[in-house]
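Chemist: Coordinates only, no sequence provided:
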């Protein structure tokens, strides 16, 4: 199983499309950080007011826009390219000749894409932390999202890590949804369009599933005690349903 996973990781990162997406993502993160450096403040998109950007809040404030592009474009393009792309091109017919169980191939692909998602998350976290430390004012107080009560700087570290962990979870929800769709829609462009439409449809059904389109506010609210149950229920439920559909379809799909 480890050998298949390593093979999938190599295949993902040996593709020019993956490297181009990764470079585009880094440039996006840098551009948004630079805009915060120029203005010195951040106007929150959901009417919460204006926040002064400092070394403690930059790593999560910058993700307001970054997460939007990440969850709607960058990662779905990566997922569709690797899932639908391999099915549509017939590449998996060659990989299936190896002496492994059928479900192991699909599991290895999903685990490799999960690891790649973590690489994207880790990159933005490192850039945000170092940029905040080097280029932004250092603050002695830390304010959590939507709170007027000052916290100590030591609270910033677990808060930032929690944000990125939850954002990674949301990206994995998108991955599992994509894995189910791609097995029914093998053309990459069509699969991407269906994933986009389905994300909008699910958001109309359950408000917390706006995380599939614009996750920032829902994540910040989920980090607070109140109002987080629906978020976790929707995220966990959608992952479970998508996994069931994905693996059931994979076992029955003719390659």
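Modeler: Noted; the coordinates are in hand. Given the structure is predicted, the values throughout are model-derived calculations rather than measurements. Numbers count the residues shown, from 1 in each chain.
Chemist: use CA for all of it now, contacts and neighbours both
Modeler: Noted.
Chemist: Can you classify the most centrally placed residue in the chain by secondary structure?
Modeler: Closest residue to the average C-alpha location of the chain: residue 171 at 2.9 Å, with Cα atoms, centre = their mean. State at residue 171, reduced to three classes by DSSP: H, G, I helix; E, B strand; the rest coil: helix.
Chemist: Comparison target, given below:
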């Protein structure tokens, strides 16, 4: 399994388009951080307030917009390249001749996609934290979303970690949804457009499904003192449904 995982990693990261995509993301991230630092103020989505920026909360507002780029653009591009292009082109047939069960191939491909997401999220976290410490005032406390009482230095850092981990969870849902679409749609461009548009359609049907491409405001509610318990019903339920469909489709698909 380790050899299978290493092989999948090499196939993802050694493509030239990955270097271009990573460079473009870093440029966008740098521009956005510079914009926030210059303004000195972070604005919450939907006009729900603002906060003076400092070293503890810069990473919150960086994630607010970068989360959409990761889930709606970066993740679908990698998903289509890793799943749709390889499976429907026929080149994956040779890969399937290796002595591993189908579910192992399926799980390794999804783990490799999750690794890609983790690289972008962890990179965003580290760069935003370093930028906050270098370019913004240092604070020993921070005020959370929908609260008035400040929390201490370590509590604020723990909150930031929770915020980014919640984003990883919502990205996992997008990975599973993308796998379902890629297994059914043979054309890469069409698959990408469906992956991009489907969350918007679902959020029109029910606003809770905004967690698929722009989860920041809902995650803030989940981590606030009042909580947002229905979030767990939607995300865990959606994960189970998409995982089941993806696994069954992978087991039964002709490669």
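Modeler: Structure's in. What do you need? Computed from a predicted structure; not experimentally measured.
Chemist: Kindly provide the TM-score of these chains.
Modeler: For these two chains in superposition, a TM-score of 0.96 is obtained (TM-score structural alignment, normalised by the length of the first structure); 255 aligned residues with a Cα RMSD of 1.3 Å.
Chemist: Tell me who's in contact with the residue lying closest to the residue nearest to the centre of the first structure once chain neighbours are set aside.
Modeler: Distances taken as Cα to Cα, 6 or more residues apart in numbering put residue 71 closest to residue 171 of the first structure, at 6.5 Å, once the chain neighbours are dropped. Residue 71 of the first structure sits next to 171, 174, 212, 213, 214, 215 when contact means Cα atoms under 8 Å, 6 or more residues apart in numbering.
Chemist: let's go with 10 Å and repeat that
Modeler: Residue 71 of the first structure makes contacts with 77, 167, 170, 171, 172, 174, 175, 211, 212, 213, 214, 215, as judged by Cα atoms under 10 Å, 6 or more residues apart in numbering.
Chemist: Repeat that for residue 232 of the second structure.
Modeler: Applying Cα under 10 Å, 6+ apart, the residues contacting residue 232 of the second structure are 222, 238.
Chemist: any idea which helix or strand carries it?
Modeler: helix 230-252 (DSSP states H and E).
Chemist: repeat for residue 51 of the second structure
Modeler: Using DSSP H and E, residue 51 of the second structure falls in strand 50-52.
Chemist: Mean distance of that strand to its aligned residues in the first structure, please.
Modeler: Compared with the first structure after the fit, strand 50-52 of the second structure shows a mean deviation of 1.5 Å (mean Cα distance after the TM-score superposition for the first structure).
Chemist: residues in the first structure aligned with the helix or strand that that strand is followed by?
Modeler: Next in sequence after strand 50-52 of the second structure, counting helices and strands by DSSP H and E, comes helix 58-69. Mapped onto the first structure using TM-score structural alignment, helix 58-69 of the second structure covers residues 58-69.
Chemist: what's the first-to-last distance across that stretch?
Modeler: In terms of Cα to Cα, to the nearest Å, the two terminal residues of stretch 58-69 of the first structure are separated by 17 Å.
Chemist: about what we covered before: so what secondary structure elements neighbour the strand holding residue 51 of the second structure?
Modeler: Contact here means 3 or more Cα pairs under 10 Å, 6 or more residues apart in numbering; DSSP states H and E; on that basis strand 50-52 of the second structure packs against strand 41-43, helix 58-69, strand 141-143.
Chemist: Turn those into TSV, columns for mean neighbour count and distance to residue 200 of the second structure.
Modeler: Formatted as TSV, those follow (neighbours: other Cα atoms under 10 Å; distance: least, Cα to Cα, whole Å):
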stretch	mean neighbour count	distance to residue 200 of the second structure
strand 41-43	17	23
helix 58-69	21	12
strand 141-143	19	31
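Chemist: Reformat those as a markdown table; add distance to residue 31 of the second structure.
Modeler: Converted to a markdown table, those look like this (distance: least, Cα to Cα, whole Å):
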| stretch | distance to residue 31 of the second structure |
| --- | --- |
| strand 41-43 | 15 |
| helix 58-69 | 11 |
| strand 141-143 | 24 |
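Chemist: Those: which one's closest to residue 21 of the second structure?
Modeler: Closest approach to residue 21 of the second structure among those is made by helix 58-69 (11.5 Å; Cα to Cα).
Chemist: Tell me roughly how far the closest one lies from the first structure on average.
Modeler: Looks like 1.2 Å for helix 58-69 of the second structure (mean Cα distance after the TM-score superposition for the first structure).
Chemist: Over to stretch 163-174 of the second structure?
Modeler: After superposition, stretch 163-174 of the second structure averages 0.5 Å from its match (mean Cα distance after the TM-score superposition for the first structure).
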